[in-house]
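Undergrad: Using only what follows, build the 3D model:
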Amino acid sequence: MPNQPARRSAPDGLLIAVLAAAGISVSLMQTLIIPLIPQLPTLLDTTGANASWTITATLLTGAVATPMLGRLGDMFGPKWILVLCAVLLFIGSVIAAMTTSLIPLIIGRGLQGFGAPVIPLGISVLRAALPPERVASAMGLMSASLGVGGALGLPLSAVIAEQFNWHALFWCAAALGLASGILFVLLVPDLEPVSADHRFDPVGAVTLGIGLVLLLLPISKGAMWGWTSATTLGMFAAAVATFSVFTWWQYRVPSPIVDMRTTLKRPVLLTNLASIAVGFGMFALSLVGPQLLEMPRETGFGLGQSMIATGLWMAPGGLAMMAAAPVAARVVSARGPKIVLVIGSAIIAVGYLAGTLMLGSPVGLMVLGLIVSFGVGFAFAALPALINAAVPVSETASANSINSLARSLGTSTSSAVMTAVLAQMTITFAGHALPSPAGFRTALLIAAAAAAGAALIALAIPKAPAGRDVVEEPAEALSEAAERLMSERGDLVAVELADQRP
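TA: Coordinates of the predicted model:
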């Protein structure tokens, strides 16, 4: 597939730098609020359960916005959709920076979630605007930038929160959003749309958005509401009904948000199922690692690390993901993306199995993070290549957005399952129930099983045909992987920490 003609507005190197910087900004947004989680109930004069909505809002808007804006990017070109994302991120950050009340902060954090589509939109710009020989290296640089941003996000935000007023975090976010928007306007080329059909499906957009909210909300809040409560079960039932209506409508509308015939093709369906399984397996590291590192030494197995130290111990995982980029690229070029997904999933599974023996020291947890993160980078490197080889060019952004949603479903479900396991397998310390060593090891074993399941699913994916998308996608895919890992280490971990507060 040749690159599209584009009205070039910046040299290649500058364009790559701008989009890589935007990737750093997006990944920083995910870890931005974590240092505030213990303080939010006091700062906002509310409960921990209410404060957790400042995280949930970002997750929900990001999930809903990604397929919508991905489709708009296919229809009208990605440049001005990127600008829209940056504007909404800026507005949300300013609202959050200027408030001391819960509701405005939730609104601001919700608007920040519109930064999530920047990654797939930026990827589409690089694929279309760069000459073929520069695509792989550009995606590698973007991957590295995202890894660095995510790895540094937690310690940086912890330092800012400790040294300055908490509003400074959101003013920094506003500055990043403003700078990104200006640079998008000035330097991103105005690409031709890949879809000739400019009709938007408002009914499909609304039903998909409602269905995602009805599905993801009880998944993220089920532990707090009760898994058998009328609210949780009612929302799950409503989600099933809504998605049924959505599917029926997508088969009948001329220009669907999601082409169900393409989505249900065997290569696409199996790739998305593997994404759910890998996303599920990936999340255990994000929940087990920080909790063990910060748990008091007096428990007999906690490691007693500060928040900043915890961030530093977990940071090398981002570097491992960067290191996976060139390795994955060579394997994809030689053997294709299917085997890369199998190998990456297997690495994750082996890492978690080995990790059950490495929970006694910060170094052991760091090694666990290195292995799992390398495997995640390897596995997710294959996903866009597999998707792009199986869908028409006109559906590239929307198809990859659905794949991103599959990953979100996996991590969200993992969040619920892991939290339930750790809540059931506890010890009592200083009058409080804390997860036990057996609980942490069980969580790792469940994650290993999910990763092994992903490898088995990957084996059933039909081999992708040779072509540009297969060869040049690995680094692009890894930038998706970096964003995914950092997102789950940010917002989903924060949800769990907040929901566990009284």
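Undergrad: okay, CA-based contacts and neighbour counts for the rest of this
TA: OK.
Undergrad: The closest residue in space to Ala325 that isn't next to it in sequence: which element?
TA: Excluding the flanking residues, the one nearest Ala325 by C-alpha to C-alpha, 6 or more residues apart in numbering is Ala475, at 5.7 Å. Ala475 belongs to helix 468-487 when elements are defined using DSSP states H and E.
Undergrad: ok, residues contacting the helix or strand following that helix?
TA: Next along the chain after helix 468-487, taking DSSP H and E as the criterion, comes helix 493-499. For helix 493-499, contacts defined as C-alpha atoms under 8 Å, 6 or more residues apart in numbering pick out 33-34, 37-38, 48-49, 51-52, 55-56, 220-221, 224, 286-287, 415, 419.
Undergrad: can you tell me which of these are in helices?
TA: Among the contacts of helix 493-499, DSSP state H puts Gly48, Ala49, Ala51, Ile55, Thr56, Ser220, Lys221, Met224, Ser286, Leu287, Ser415, Thr419 in helices.
Undergrad: what's the neighbour count on the first one?
TA: It stands for Gly48. Here the number of neighbours of Gly48 (other C-alpha atoms under 10 Å) works out to 21.
Undergrad: That one and Gly351, how far apart?
TA: Relative to Gly351, Gly48 is positioned 33 Å away (C-alpha to C-alpha, to the nearest Å).
Undergrad: again with Leu319
TA: Remark: distance between Leu319 and Gly351 (C-alpha to C-alpha) = 16 Å.
Undergrad: Then Ile81?
TA: Note on Ile81: its distance to Gly351, by C-alpha to C-alpha, is 39 Å.
Undergrad: Looking at those two, which is more packed in?
TA: Counting neighbours by other C-alpha under 10 Å for Ile81 and for Gly351 shows that Gly351 has the greater number, 23 against 20.
Undergrad: which ones are touching that one?
TA: Neighbours of Gly351 in contact, by C-alpha under 8 Å, 6+ apart: Leu368, Ile371, Val372, Ala448.
Undergrad: check which helix or strand covers it.
TA: In the assignment (DSSP H and E), Gly351 maps to helix 337-355.
Undergrad: right, and the helix or strand after that helix?
TA: As assigned by DSSP H and E, the chain's next helix or strand after helix 337-355 is helix 362-390.
Undergrad: what about the strands in the protein?
TA: Along the chain, counting by DSSP state E, strands occupy 6-7, 190-191, 426-429, 432-435.
Undergrad: here's the other one to compare against:
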Amino acid sequence: MSEAAEPRPNVVVAVLALGGIVVSLMQTLVIPLIPALPTLLHASANDAAWAITATLLAGAIATPVVGRLGDMYGKRRMLLVSLVVLVVGSTVAALSDSLVPMVIGRALQGMAAGVIALGISIMRDELPAERLGSATSLMSASLGVGGALGLPAAAFLAERADWHVLFWSAAVLGVVVTVLVFLLVPESRVRTPARFDLVGAFGLSVGLLCLLLGISKGADWGWGSATTLVLFAVAVIVLALWGWWELRRPQPLVDLRTTARRQVLLTNIASIVFGFAMFAISLVIPQLLQLPVATGYGMGQSLLTVGLVMAPSGLVMMSMAPLSAQITRSRGPKITLMVGAVVVAIAYGLGIVLMSQVWQLVLVSSLMGAGVGLAYGAMPSLIMAAVPVSETAAANSLNTLMRSIGTSMSSAVSGVVLAHLTVSFGSTAVPSPDGFRLILAIAAGASLIALVVAAFLPPRRAVPPAGTTSTVPATATAR
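TA: Have a look, this model is predicted:
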């Protein structure tokens, strides 16, 4: 595979951040189609939901595996592989008119989820130290930026064009980013020669599949149903056996001893909580905006308006990258994470009382975006300061996975709350205002839990420069 020219920091950051935005677009791409998916795919509503679930599951499984392969065989190489898979998945979905190819295409799109973690790792290896903080903050924020900006764009296309255009657009964006990465992003010189832990990859994949499938489908199947309970039981057993296996491997897929370090462990726990808190707003605001005005609290807005209301949060999240980096440089990433948690808690607290006007929802969403932008910007610094350079991609990928678990839990909890707190509207039941307020209160509480977790992080520690290690030697290969 051809190598890119000597890196130019601004170009590398711009291309990698664009890649992160494009990958995160895949999460919101199908939202405008959800009501019509059963008709479009000639399937039941429960079966059509797999077009969403497949992306989540594939991303969770692929992210840690791709991260480890990036450390071993080259981060740029695996970044390109992930982007090519995204293009293939988008093309398959664009050509589909039935359930099976759509689910396959969406799963392939989800397998590109490791792009953000790989991008952060390339930045650590290639950028000068003074640029690393703001660059990784921007890359980390791209996860939320793409989701926020993708919704209005997808809604606009869905209302004015054939639904296949959404996926053709995703394929074109994927091709553009792939070409830019190939031409402009260098391959990292930091490699970790090792034998890939195939058994560990299989065990982690099965465990995560059962865990996330149980969380995401538990509400549909019933939390006490045999299927859900069996999935959770299998997840616990398989992940326990996987941990036993990994601790005995000289070259594990995930170094659990490194993961158990206080700074890494607490950052990953905070990531789960922040993933939970961040996703809650995405479940409340769209429903409030789209519920009929006749309910007394709904606003009767279109999906395009929903996207436009949510879009500012993504822009605010991206604009926080320089501030997050500045706080991290002056006070340390621990303080940045704590400030982010406080801002998110304040945003949700305001949301409990400000949910009757469109401008109020814009304010709450934007404030939440500011807090998440600060926090997400600090997380890569916390992780990279505590792991060897040789494990950068794997460690960042695991951190990304923790966020995904948090969003899955948020979706499950919110689904339960809204299903039980309803009011009658005509012949149907719709979520009640108390249900929405309870979700916002839970998210505020989750943010405060993240604050407490962050308070126990060790004092600030500088991110080791590329080419150095703390425990595991890395090798440098010529470009």
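Undergrad: Which elements pack onto the longest helix seen in the first structure?
TA: Of all the elements of type helix in the first structure, the one with the most residues (DSSP H) is helix 132-163. If you count contacts as 3 or more C-alpha pairs under 8 Å, 6 or more residues apart in numbering; DSSP states H and E, helix 132-163 of the first structure packs onto helix 12-31, helix 118-129, helix 167-187, helix 307-314, helix 316-335, helix 468-487.
Undergrad: Now distance to Thr99 of the first structure and mean neighbour count too, for those helices, in a markdown table please.
TA: Below are these laid out as a markdown table (distance: least, C-alpha to C-alpha, whole Å; neighbours: other C-alpha atoms under 10 Å):
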| stretch | distance to Thr99 of the first structure | mean neighbour count |
| --- | --- | --- |
| helix 12-31 | 18 | 24 |
| helix 118-129 | 26 | 24 |
| helix 167-187 | 8 | 20 |
| helix 307-314 | 25 | 21 |
| helix 316-335 | 32 | 22 |
| helix 468-487 | 24 | 27 |
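Undergrad: Reformat these as CSV; add distance to Ala460 of the first structure.
TA: Shown next, in CSV, are those (distance: least, C-alpha to C-alpha, whole Å):
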stretch, distance to Ala460 of the first structure
helix 12-31, 32
helix 118-129, 26
helix 167-187, 40
helix 307-314, 33
helix 316-335, 16
helix 468-487, 18
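Undergrad: Of all those helices, which one comes closest to Pro193 of the first structure?
TA: Proximity to Pro193 of the first structure (C-alpha to C-alpha) singles out helix 118-129 among those, at 10.2 Å.
Undergrad: In the second structure, point out the residues matching that closest one.
TA: Using TM-score structural alignment, helix 118-129 of the first structure lines up with residues 115-126 of the second structure.
Undergrad: and the matching stretch, how far out from the chain's middle?
TA: Here stretch 115-126 of the second structure is found 15 Å from its chain centre; the criterion is C-alpha atoms, centre = their mean, to the nearest Å.
Undergrad: what do you get for stretch 357-365 of the first structure?
TA: 25 Å.
Undergrad: Could you tell me where that stretch falls in the second structure?
TA: Using TM-score structural alignment, stretch 357-365 of the first structure lines up with residues 353-361 of the second structure.
Undergrad: What lies in contact with that stretch?
TA: The contact list for stretch 353-361 of the second structure (C-alpha under 8 Å, 6+ apart) reads Ile285, Leu289, Tyr297, Met299, Val309, Gly351, Val364.
Undergrad: give me that answer again for 7 Å
TA: Ile285, Tyr297 (C-alpha atoms under 7 Å, 6 or more residues apart in numbering).
Undergrad: likewise stretch 280-297 of the second structure?
TA: 298-302, 306, 356, 361, 410, 425, 436, 439, 443.
Undergrad: for the residues you listed, which one is nearest Ser271 of the second structure?
TA: Comparing these against Ser271 of the second structure with C-alpha to C-alpha places Ser410 closest, at 12.6 Å.
Undergrad: distance of that closest one from Ile215 of the second structure?
TA: Distance from Ser410 of the second structure to Ile215 of the second structure, by C-alpha to C-alpha: 10 Å.
Undergrad: Looking at the two, which has the bigger crowd around it?
TA: Counted by other C-alpha under 10 Å, Ser410 of the second structure and Ile215 do not tie: Ser410 has more neighbours, with 28 against 21.
Undergrad: Identify the residue of the first structure aligned to Ala17 of the second structure.
TA: Under the alignment by TM-score structural alignment, Ala17 of the second structure pairs with Ala20 in the first structure.
Undergrad: One more: Ala48 of the second structure?
TA: Checking with TM-score structural alignment, Ala48 of the second structure has Ala51 as its match.
Undergrad: so what's that match up against?
TA: Taking C-alpha under 7 Å, 6+ apart as the test, what Ala51 of the first structure contacts is Leu40, Pro41, Ala498.
Undergrad: how near is the first one to Ala173 of the first structure?
TA: Just to be clear, that refers to Leu40 of the first structure. For Leu40 of the first structure, the distance to Ala173 of the first structure - C-alpha to C-alpha - is 18 Å.
Undergrad: likewise the last one?
TA: Here the criterion is C-alpha to C-alpha. By it, Ala498 of the first structure lies 21 Å from Ala173 of the first structure.
Undergrad: Tell me, how many residues neighbour the equivalent of Ser229 of the first structure over in the second structure?
TA: Aligned against the second structure by TM-score structural alignment, Ser229 of the first structure finds its counterpart in Ser225. By other C-alpha under 10 Å, 12 other residues sit near Ser225 of the second structure.
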